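Asker: Output the structure for:
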Amino acid sequence: MAKVIGFELNSQDPEKAAEFYSNVFGWEIEEPNWGYWPVKTGNDQNQAVNAGISKGPHDYPHGIRIQIEVKSIEESISLAKENGAMVVRDKMEFDDFYLAYLVDPVGLGYGLIQRKG
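Answerer: Reported below is the predicted structural model:
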């Protein structure tokens, strides 16, 4: 079973969003990397789901997307497409994982993550 491992807040003013969520909820916002601010929403004791804040791209300028960890990103993309999803950004490679963005049949955006190794 795939599990939600995080979420992403997209904003056209990510610095302001980072300040807001830090001030209101006490979230720890790290320095940005590639325009992405990693967010810690808790610690190991409370099993928090962590996040990130970024400047929303043209295909998702603002909103929240969950990140779902899967065993095979290619298989998950294929199955999603068979069930009416649209691929917004195909599989991208990062140091430790692969990432793709899709939109489900009712218009909700989400990310798929497959860890390497």
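
Asker: can we go C-alpha only for contacts and neighbour counts from here?
Answerer: OK.

Asker: quick one: contacts for the nearest residue to residue 83 once chain neighbours are set aside?
Answerer: In space, and not counting its chain neighbours, residue 83 is closest to residue 105: 7.8 Å by Cα to Cα, 6 or more residues apart in numbering. Applying Cα atoms under 8 Å, 6 or more residues apart in numbering to residue 105 gives the contacts 83, 84, 85, 86.

Asker: same question, residue 79
Answerer: With contact set as Cα under 8 Å, 6+ apart, residue 79 has no partners.

Asker: Here is a second sequence; please produce its structure as well for comparison:
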Amino acid sequence: MNSIVYFEIQANDPKKCIKFYENIFGWNFVKQEGLPIEYFRINTSGMEGGMFKRPAEIPPLNCGTNAFTCTIQVENFDKIEQKIIENGGIVAMPKFAIPGMSWQGYFLDTDNNVFGIFEVDRNAK
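Answerer: Here you go, the predicted structure:
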């Protein structure tokens, strides 16, 4: 628990970006159904990840990192969310179900860095 176990890549053109990672690293992408956005699961033969269309503008060059988002597996989503908020974090995307897999959500830390948490729950709907 509490380890980084998943990463996500945001892309303006996911299909173009998918080809890039397939051609360079041989990663496998599979469209995930049942989510509120178009989403592709990534299998890297190591850590798994996902890709989706960027929901906001790319930060301008020379203005900080434009990077992968890491997700941390937690034992109790609601308990950790409360701790995040109590310690100055902000909800960026509220808790939602990845049907039959887990609960997922995104937050901003005290310096506006985005990170995700998820709780495994095969009954999530």
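
Asker: can you map out the strands along structure 2?
Answerer: 4-11, 28-32, 39-43, 48-53, 69-73, 90-98, 102-108, 114-120 (DSSP state E).

Asker: quick one, which of the ones you listed is nearest to residue 19 of structure 2?
Answerer: For residue 19 of structure 2, the closest of these is strand 28-32, at 9.4 Å, according to Cα to Cα.

Asker: Give the buried residues for the closest one.
Answerer: 28, 29 (16 or more other Cα atoms under 10 Å).

Asker: Wait, residue 122 of structure 2 touches residue 102, no?
Answerer: Yes. Using Cα atoms under 8 Å, residue 122 of structure 2 makes contact with residue 102 at a distance of 6.2 Å.

Asker: More neighbours: which of those two?
Answerer: Comparing residue 122 of structure 2 with residue 102 by neighbour count (other Cα atoms under 10 Å), the higher total belongs to residue 102, at 18 against 13.

Asker: average offset between the longest helix along structure 2 and structure 1?
Answerer: Identified as the longest helix of structure 2 according to DSSP state H is helix 14-25. Its matched residues in structure 1 lie on average 0.7 Å from helix 14-25 of structure 2 after superposition (mean Cα distance after the TM-score superposition for structure 1).
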